[in-house]
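# sharing a model that was predicted from the sequence below.
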Amino acid sequence: MIDTARPTPRAASAPPRRIPTPPAEPLEVAARRRRRAGRRRAAVTDLLGVLAWASAAFAVALWLASPGSHSVSGIGGVLTDAGIVAGLVATDLVLVMLVLAARVPLIDRVFGQDNAIAVHRSLGEPVLYLLLAHGVLLTLGYGASSGTGPIAETVQLFSTPDMPLAYLALGLFVAVVVSSLVAVRRRLPYEAWHVVHLLSYAAVLVALPHMLSVGSVLGQGTWQRVYWIAAYVVALGLVVVHRFVLPVVVSLRHRIRVVAVEPIAPGVVSIHLAGRDLDRLGARGGQYGVWRFWSARTWWHAHPVSFSAVPGRDRARITVRDLGAGSARLGRIRPGTAVSLEGPYGLFTSRARTAPYLALVASGIGITPVRALLEDTDLRPGEATVLLRGTDADQQYLWQETAELAAATGSALFAMVGHRARSQESWMTEDDLRRGVTLRSVFPRLLESDLYVCGPREWSDLVVREARLAGVPEHQIHQERFAS
């Protein structure tokens, strides 16, 4: 049930940093400033979406404007041209997907890496259908034009130079998309799923030769050829720079090492890190990094984990729950182990605020970004309200630290302990549901608040659903979903 009592500490923890003096700027003035910044971010986000689809339209327009590159004659010509358009749009969207997954800082700042990956995933099935349509329509179109059947035409195409690579690329894309389906992904170990996804880069590369050599669509000396080569260079270049080169530079510059592994609850550890000038990482409370621990059993597995405290000059901390074989190994990491980092990433920070008040809701290991966000935000007394939820006493990770931060900032703190209600679908306990507890009763200024929610996916979705039904504007809802 909901209780305003401070949580009992589960383990000794690093003390929270000193809270800065609250700014003199009035709440309403600060809220107007944040709303203006939010509108600017929304405008840039919309622009990025428009540019993504405009690039596909531009690719088709280039093809339509190229003299002699297409001609519709009979059913064969119609099918062939339709297949070419499907292929152009699919290839362009594949490159857009690569850019969205490249962890480009500009995209993260204005769009959020989680949102970018959500769009990346949403494009997977349409791209697959377009690629399949590309292959089927071209086969039927060529066959109709030459008077051969689909099977004979497929054999003929397969014997054409570079076409076996095209079929290989299609097979790789099918494997990537199928492995991304929720039902399949839950059955695959993370390592296997990650290896399959790395094949998407191979698929993009092996598809390029047939684009440049087969047919006249991207013939020598055409603007289309220039466009596609430039698009490939930009997309793959961003992936190489931001996924491989920059993490190496960051890791060498900051020389991050594990200094201690602290158990704080069954299956949960805080990993204390040391390094050089870690405050210059630019990490904000609520952000996460992609961590790789260079030990014999963990070097091949990257872990997206939130900072559980704002990094200092030479110290940082993450808190990890055992959610599988990979994360379980982190509890046995030895001090001195070298660590590399991609990031920090994420918009789950005070920079995303647009409203005068702050409502923080966390469940389970979702406490980590919420605790860091609270530490990193300048607050007046009464400006923030925090609700922590755990199934039992063993799930009260970092609650004592959060309570101390709340007390230091004059923030209200509530605790909800117990199993979720069984009588109906709800994010609350049975007792709280029976007593009529709602988000509005916990957060009286809910409609004037930015709501930050972090916890297991199903639970956090229910919290957000109630917030939307209560009338909280979409731009005031900030959600970070963790695995259960």
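Received, thanks. Numbering: from 1, shown residues only.
# from here on, just use CA atoms for contacts and neighbour counts.
Noted.
# residue farthest from the centroid of the protein?
Here the chain reaches farthest from its C-alpha mean at Gly147, the gap being 48.8 Å by CA atoms, centre = their mean.
# okay, now the one to match up with it:
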Amino acid sequence: MSTFHARAHRPTRSSRGAHGLNRLPVAEQRRRRQRGRMRSADLLATACWSSVAVAVALFLASGGAQVTDVASGLTVAGIVAGLVATDLILVMVLLAARVPLIDRAVGQDSAMVLHRRLGKPVLYLVLGHVVLVTLGYARSDGVGFVDESGMLLSGSDLVLALIGTILLILVVATSIVAVRRRFPYEVWQGIHLLSYAAVFFALPHQLSSGMVLATGTWQRVYWIALYVLVFGAIAWYRLTVPVIRTLRHRIRVEAVEAVAPGVFSIHLSGRDLDRLGALGGQYAIWRFWTAGTWWHAHPVSFSAVPNRTSARITVRELGAGTGRLGLLAPGTPVSIEGPYGIFTPMTRTSPKLAIVAAGIGVTPVRALLEHSTLEAGEVTAVLRGTEHGHLYLWDEMEELTVRRGGMLYAMFGRRPPGSETWLSAEAASRGVTLLSVFPDLFQSDLYVCGPTRWAMLVVRDAREAGLREEQIHLERFDW
């Protein structure tokens, strides 16, 4: 494993303070922030599952769950499945609303992972609702499943509900990773927006069902309030706030700078950009208003911490959409959603900082390092590249690391064939491990960013070494 211009500075007494007494307030602040995030995450999880429990409890308390025979048992089971499915769909929509409280507690990437995981269970519940209710009604009416389906679909509300179910099946089917990769991002995103339509198509059927949501009942109040809360959050955080922020800061493209083949930095100018509140390591959703780019929103990390008048993002060309960004002209208007993410210094729990980044994953860690408060010798970083042409912003990482008296390592080359490791073949052959690179790993927070499968191998090694979960910070690019 080769050292990339690594330097080390010995900490001085003046920089650390006598006996490290200046360490206590910082450590206490970190512990309090961590406890606050954990409490917020627990409260959010409790609120989500409590909403499901309340939905079922209100139905049971209404007296509608009277099971006297097989037919009524099937019907009640189907209604409960439908209520749980609807509640979880609204939870999914809320997770995608980019609510700041959710982002600060668990991070938008984790919220979207949970959003995606709920997709299949929700679909199974919806299908179970349709089948069970139809079977229950068919048995009660003494007709077959097909005949009962025809009678139910004679009502316009249930036709709309069927359309909503079909849309939901389409959304879930195209969200499967193997399927999603076959679609351009814009097509997949457009299909995914149909989930909102699916909810609205199901709403008339839900409200017209006197057995479940009769006028004047607490159930009706609960569901209407839940719909207003969720879609109000979407309207405010996904639409209104980004428009206000864009108009306030008046962001424009200042220049586009080539960093490496297929990689370029977009320098941005604007008004009071420091008031965006962006932390090192965060990202935003960017939209560039030209004829060829306005319809594509790009989630891209800040590669430098914004100051009052300027900001910078660094982009790797991954397709036609990102390729067009390299041709942006100075003066192009830019809209912004965000900043988002908890891959920041604010999530640190330990005195030292360990960084592992590969490819374009260097961009958020470069801003993270810039924004971190560190004393001499408290940072160690590993930058990983398949070849020497992958040195995106490595010179800036070197400068920032050396300035803090830290160590910066470079690791080049492909991984050993057939081996599940994040190391290069050379490093693996020399017996390099995560602990040999970071001897103070257990006194460090580990920040990992790069291709997801590779990054998960780093995280795996950290967990196997015994590093606590709260010390591991992963930035995902695939959610």
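Good, I have the coordinates. Nothing here was measured: the structure is a model prediction, and the numbers come from that model.
# can you calculate the TM-score here?
After superposition, the two chains reach a TM-score of 0.96 (TM-score structural alignment, normalised by the length of structure 2), with 470 aligned residues with a CA RMSD of 1.6 Å.
# Gly331 is in contact with Arg297 of structure 1, correct?
No - in this structure, Arg297 of structure 1 is not within contact of Gly331 by CA atoms under 8 Å, at 11.8 Å.
# enumerate every residue touching the residue nearest the centre of structure 2.
Nearest residue to the geometric centre of structure 2 (CA atoms, centre = their mean): Asp109, 1.4 Å. By CA atoms under 8 Å, 6 or more residues apart in numbering, Asp109 of structure 2 lies in contact with 341, 475-476, 479.
# now restrict the residues you listed to buried residues only.
Buried by 16 or more other CA atoms under 10 Å: 341, 475-476, out of the contacts of Asp109 of structure 2.
# ok so, going back, Arg116 of structure 2: which of the contacts of Asp109 of structure 2 is nearest?
Arg116 of structure 2 lies nearest to Trp479 out of the contacts of Asp109 of structure 2, by CA to CA, at 8.5 Å.
# identify the residue of structure 1 aligned to Gly361 of structure 2.
Under the alignment (TM-score structural alignment), Gly361 of structure 2 maps onto Gly366 of structure 1.
# what's the neighbour count on its match?
25 (other CA atoms under 10 Å).
# that one contacts Ala483, doesn't it?
No - counting by CA under 8 Å, Gly366 of structure 1 stays clear of Ala483, with 9.2 Å between them.
# overlap of the contact sets of those two?
Residues touching both Gly366 of structure 1 and Ala483 (CA under 8 Å, 6+ apart): 455-456.
# circling back: how much space between the residue farthest from the centre of structure 1 and Ala133 of structure 1?
20 Å (CA to CA, to the nearest Å).
# and Gly366 of structure 1, by the same measure?
Distance from Gly366 of structure 1 to Ala133 of structure 1, by CA to CA: 42 Å.
# so what's Gly413 of structure 2 up against?
Going by CA under 8 Å, 6+ apart, the list of residues near Gly413 of structure 2 reads 385-387, 424-426.
# how about 7 Å then?
385-387, 424-425 (CA atoms under 7 Å, 6 or more residues apart in numbering).
# same thing with Val290 of structure 1?
Taking CA under 7 Å, 6+ apart, one finds 302-305, 341-343 in contact with Val290 of structure 1.
# what do we get in structure 2 for it?
Aligned partner of Val290 of structure 1 by TM-score structural alignment: Ile285.
# which residue packs closest to that match, ignoring adjacent ones?
Setting aside the residues directly before and after it, Ile285 of structure 2 is nearest to Pro299 in space (CA to CA, 6 or more residues apart in numbering), at 4.3 Å.
# wait, doesn't the one you found sit right on Ala284?
Yes - assessed by CA atoms under 7 Å, Pro299 of structure 2 is found in contact with Ala284 at 5.7 Å.
# what's the nearest residue to the alignment partner in structure 2 of Ala467 of structure 1 if we skip its chain neighbours?
In structure 2, the residue matched to Ala467 of structure 1 (TM-score structural alignment) is Ala462. Excluding its sequence neighbours, the residue lying closest to Ala462 of structure 2 (CA to CA, 6+ apart) is Leu434, at 7.2 Å.
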